[in-house]
Every structure is written in structure tokens, then in C-alpha cells.
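**Q** I'll drop the sequence and a predicted model, then ask my questions.
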Amino acid sequence: MSFLTRTLQALRLPLLCALLWWLPAGSAQAAVSCTATMTALAFGTVELVNGSTASPTTATLNYTCTNDSNSAVEQVRVCFNIGDGNEGLGNFNPRVMENTAGNQLRFQLYQATSGTIWGSNGNAIVPNPFVATMSIPRRTTAGGLGRVTGVATMRGELLPLQGTVPPGTYQDNFAGDHTSITLTRSTSAMPTTCDTIQPGKFGFMVTATVAKSCLVTADPLNFGTVNGLPGAADTDQASTISVTCTTPTAYTVALTPSNNSTTGAGTMTPTGGVPGNTDTVPYRLYRNAARSNVWGNVTGTNTVAGTGNGAAQALTVYGRVLGASTNVRPDSYRDVVTVSVTY
């Protein structure tokens, strides 16, 4: 038993000596490190059916770089790299958010107010990370690390012409390996590359909520010149209402003349061309060319329904001046019809 004990002790001695040989005898080699955080980029609630897009929004990068050398000022070039995001895998220009159904909303990230896309080293599609250069002072005699802090702005923009994107909540998560920090340091000239990968990340979220929305426009319904004598024939004309709603938003369109008729039966009044004229011209609005189905404002009874697809949908309004009931003075007559879209 004593022999085995001596043998084990003898084996330990060379290992102990080797460990002691590797302990540093003086100050450690200079090391520079950088950390960063990025705030969330939130577009909020956006309406896209009019073909435009939301206003640009911004996020803020805060970074800190330290130097633990007590003898040298470090010249440092730091690159803050951004990739494609968890939901936008493989999409860099543009980047994309997704909702839970897999629908995509396109966006892009830029550096401050410039047109430079915020990318990453080695990415052929978006190769430009945000770069910061700095001189980091040496460590103080009291042991405090040399330190430089900074702030940078990231700008996000939604791409235009995304009216077909369905309503919902969209996101792209840049946590994990979708961001990185690389740097190169020198005690002489400022480096021109960023080669050393830092352990820290600066993950952030990009979010937007696409709202249900509709846009409506209407062309005038012009009957032209009509016969104002009793027993005259009816005068028919048509017009177009264009409704653009998000996909797949159900909607109804109601028409209400200025007299608040619920059945599309209005009257045009003189525009003032003939002093003292109080005559009126009756008309009615219809949903079909045969003018058998009136177009009013009783939902489900005499309104028109549709489902949005993100594009303009044309609806025809069929109008008729009732000639048999006319007996009016020559003049110009006019009425205003309110178009209401419920969705």
C-alpha cells in the first residue's frame, strides 16, 4: 500500500510543476472587448391599402468597448453586424417579417439617415455593417479599464405597394446568431478590417401590426341633359365606386342621398343658375343594370358586399332620373350621395 502511495505522488509532481510554469509572471496581454444592446424596432399599427407605407421608425444601438492594458492606448475598429432574422431566413434585401400564418411583410434596415443598408461582413447581398473607430485609453493606475461608449441609430422602413398583405401581427427576431460584433485592434495605426469575433450579441425585435382597412373613391354620376317635361322617358347613367380593402376583409357598401333615403331615392336641387328656382329632379340608385335592385343603406338588404384582396375593386352604380315624374324648369341640378364602407 505504501508503494502505491509513493508512486501516485511521484506522478503528480511533474504536472504541478508544469501548471506553475504557465502562470503569468507579470501583467496580462492587452485585451479589448466590446458589448452592445439594440432597442426594439416597432412600426406599430400600419395601414397599407392606399399603396403607401408607414413612416420610418428607429432603434438605438448602445455600445461599450474596454481596454485592460495598463501601458498602451488601443486603436480599435469595431463592426456591428446584422443578418436576416429568425423569421426572415435567407432574406436580406429586402428583409421580411412574418405572421403566424407565414404571410410576409417586407422591410429594410438602414444606418441612421443614410441609404446604406445595415448588413454584415462577408455578406455579398448586404455587406455593410455599422463601423465604429475609436482610441481606447489604457487602464488607470487604480485598475479601472479604459473605456469608450457610443450610440448609433438604426432606421427601419416598410417597402411600399404591400396592400395585399393580410391584417395581423408580424415580426422578425434578430436574437442569437443574427447579430455579431467583430473588431481589430492595434497600438499603432487604426485598423482597416474587423477580424476578431466578440462573444457578445445585440439581439432585437422588428415588429408591425397590419390593420384591417379600406379605401374608397367614387366617380361622379352625371346624367347629362334630361327632358324636364312630364311624361319624358327615364334617363339612365352609371358610375363607378372603387373599394380597396385588406385581404381578406369582408365589407359592405351603402349609399345615402342627402335626403337620408334608405332606398337610394334622392332628389337633385338647383345649383343657383335660375334665381328663385325651387324645383327638384328625382333619381334613384340601383345595384344592377336592369335597375330592379335598389342600392340603399340597409345592410344585408339593399347594400353591396365584397371581400378585399388588397387591390381596387370596381363596383358599378346604376342611376336613373325618373322622367315620368319630372316637370322642372331648365337649370343645373345636383345632389351629394354619401358612400359608406363598413368592414
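**A** Structure's in. What do you need?

**Q** hey, let's count contacts and neighbours off CA atoms from now on
**A** Will do.

**Q** Surely R139 is in a strand?
**A** No - secondary structure of R139 (DSSP: H, G, I helix; E, B strand; the rest coil): coil, not part of a strand.

**Q** try it against this one:
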Amino acid sequence: MMKLLQWRYSLLLLPVTLWLSVDSAQADVTCTASMNSNTVNISNTITPTNANNASITGTLTYRCINNEPVSRYASVCLGVGSSGSDNTISNPRYITGPDSSKLAFAMTLPNGTLWGDSRDSVYQTPALLIPPNTTVTDSVVIKFSLLPGFGNTLATHGIYSSDFNVNQKVLTYQSDVEQTSFGCETGVYEQNQFPFKVQATVVNACKINTTSDILLGSHPASTTNFTGSNNEAINMTCTNGAPYNIGLSPSNRDINGQGVMLDTVSNSYKLPYQLLSNSAGTIWGNNGNSYATLTNGVIGTGNGNAQTHTVYVTVPSADVKPGSYSDTVTINVNY
């Protein structure tokens, strides 16, 4: 009696994989790969303004050496799994910063497909014809993009990075003297590595989004000490955790916020006013040009979202020539 023994085989794909066509038994073709001197730096100046869309392209270069005296064909398949600090291989991926905070990003192939390690997300080159004892070099451009919708604007100051170098293997498939049908999912392979790092740096920064006028209304000439305000006079966004100090400077550049409005017809008549940071009468000026030296400004801490600040104005007397009066105030943000 005879028994038929059936063996089952399975292929385990390890994170960050590079599949390269080669004859593993004879090593007649040897292939290697490298990414951008091993580091892809998305940006050194990530702020809430560009945290959702900053991007850069990285060049993944691959080389195949034909060690035989006859020409051979090879096909290169490039894939990437998870990083050493994050096991996510779908969209999004993450780079990690201070206190384990993260930035979401994606790696995209030239055809717009997300780069991964599954059969439908690797990059496979056309068959390469390699002459005898010759090296063939080519490359593919990968786009690295920060993604909206994952809280990137809430990132705090610091360097964010992830190393794609843990258990990442190169899977090398058979080559042939003829242009046969190559594929990324079948074949005999060798293992190798091509580690690289993805990083970005979040910096402290502030941006004024919008400003709104303070309208004081109409008053008789006998009116004294009247006040106006606007609780959305300043709308700004600063990096999460970034301390800031806002100074206000009237057009006459008075460091204590004592400005003068001019009539809008002749610019000859003046109406003094005082800038304030609250209804209690605290002076709001601009007596310094840095966070530390500005002592009559308004301090705060960014949270990555839009924040508003109310500006108050008081006018000691309306006893001037009737007309419309205005002045322009400069906002100085120190961080």
C-alpha cells in the first residue's frame, strides 16, 4: 500500500519588504535597494498651518548585478511594512514625537496607490534585461505626505520620527535567461534589508488668521470715558504648547497703547484713545519686542486650534469736531 504525503507551504511577509527577482540557488543576480541616504525628512518647519499637507518625495533606488557571462532578466518588487515604533501598515501611518505624540502620514506610489507590503500595494518594475557582468540601476519616486483629519495640528514642538528597520526583509525572486512571467507573490527568494527613517520637526509658531474692527459707535461731543470692544478682534493659531505674548501698537507707535484716531476726511482732527486687555482697564501696549521683554502685552499658550482675544478701547472725551475717526493698530505676536 502506498501513501501520498502532501506538504503545505506558506509565505510569511515581514514588515518593510523588498522583493527582487534573482536565482537564489546560484546567486547569478544580486539586487539591493536604498532610500534617500536612509532618511526622508518631510519638513523641518511643521506648524499648524502645514501639519495637514506638508509633503516631500523620496527616491528609492534599486540595483541589480548580473554575475553571469550571459544576459539575464530580473523583476524587482518593492514593498514596505510597519515601522519599528508603529505596527500600522494601512492609511495612515505614524511618526512618533515627544511624549509619544504622533503625526499621521502616508506613503504613495507614482500611480497614487498607497505603498504597503500586500500584493496590491507593492511596486513591481517591468522585467529588467541585465547584460553579462553588468549592473542595472533604476529608481521609483515615493511621496511622503502628512494627512488631514488625524489631529496633526495638535502636535507639540519636537522631532518626530519612525525607523523602518526592524525585521524588514528583502525578498528576492528568481531571474531567468528568458523574459518569463515574473510576479511579486510567487517564487524562490533570498532575504536582505534596506532600512530607512521618516522624520519631521514641529516648531513653535503662531499665525494670525483674521482680525475684526472695534466699532465705537456714535456719541455726542459731551460724552466722556466711553468704551468699545470686540471679542473676536484677534483670531490666531499657535503650535500646541507654544507660549506667546501679544503686543498692540497704535499707528503712533506708543508703547503703552495710547493711540490717536484721525478724522477720515482731512486727517487733521485727533481723537485720543487707550487700548485695554480687559474691562477692568488693564493697559495693552507693546513695550518689548520679545516674549520676555514685552511686559504690557497679553500672554497665552497655543493649543493647535484657533484662539480669539478680546480687545477693549476707551476714549476719554468725544469733544472734537464731528466726523468719523479711525486708526490702525498693529498686532505683534512673540513666541
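**A** On my side now, so go ahead. Here the structure is a predicted model, which means the values were calculated and not measured.

**Q** my guess is Y273 of the second structure meets L262, correct?
**A** No - when contacts are counted by CA atoms under 8 Å, Y273 of the second structure is not listed as touching L262 (10.8 Å).

**Q** And T153 of the first structure, what's its match in the second structure?
**A** Alignment note (TM-score structural alignment): T153 of the first structure maps to V141 of the second structure.

**Q** meant to ask about Q313 of the first structure, not that
**A** By TM-score structural alignment, Q313 of the first structure lines up with Q307.

**Q** before we move on, the earlier item: compare neighbour counts for Y273 and L262 of the second structure and give me the winner.
**A** Y273 (21 against 18; other CA atoms under 10 Å).

**Q** Which element, helix or strand, includes the more buried one?
**A** Applying DSSP states H and E as the criterion places Y273 of the second structure in strand 270-276.

**Q** Q9 of the first structure sits in which helix or strand?
**A** helix 2-22.

**Q** so the next helix or strand after that helix matches what in the second structure?
**A** Next along the chain after helix 2-22 of the first structure, taking DSSP H and E as the criterion, comes strand 32-38. Using TM-score structural alignment, strand 32-38 of the first structure corresponds to residues 29-35 of the second structure.

**Q** The matching stretch vs the first structure, average distance?
**A** Following superposition, stretch 29-35 of the second structure is found to deviate from the first structure by 1.9 Å on average (mean CA distance after the TM-score superposition for the first structure).

**Q** Just the residues contacting that stretch, thanks.
**A** Residues outside stretch 29-35 of the second structure that contact it (CA atoms under 8 Å, 6 or more residues apart in numbering) are 18, 20-23, 58-68, 72, 74, 172, 175, 192, 194-196.

**Q** returning to that earlier point: the host helix or strand of the match of Q313 of the first structure vs strand 270-276, what angle?
**A** Here Q307 of the second structure sits within strand 306-317, counting by DSSP H and E. In terms of direction (axes from the mean of the first three to the mean of the last three CA atoms, to 10 degrees), strand 306-317 of the second structure departs from strand 270-276 by 140 degrees.

**Q** re earlier: other SSEs contacting the strand holding Y273 of the second structure?
**A** Counting contacts by 3 or more CA pairs under 8 Å, 6 or more residues apart in numbering; DSSP states H and E, strand 270-276 of the second structure is packed against strand 258-263, strand 306-317.

**Q** Fine by me, thanks again.
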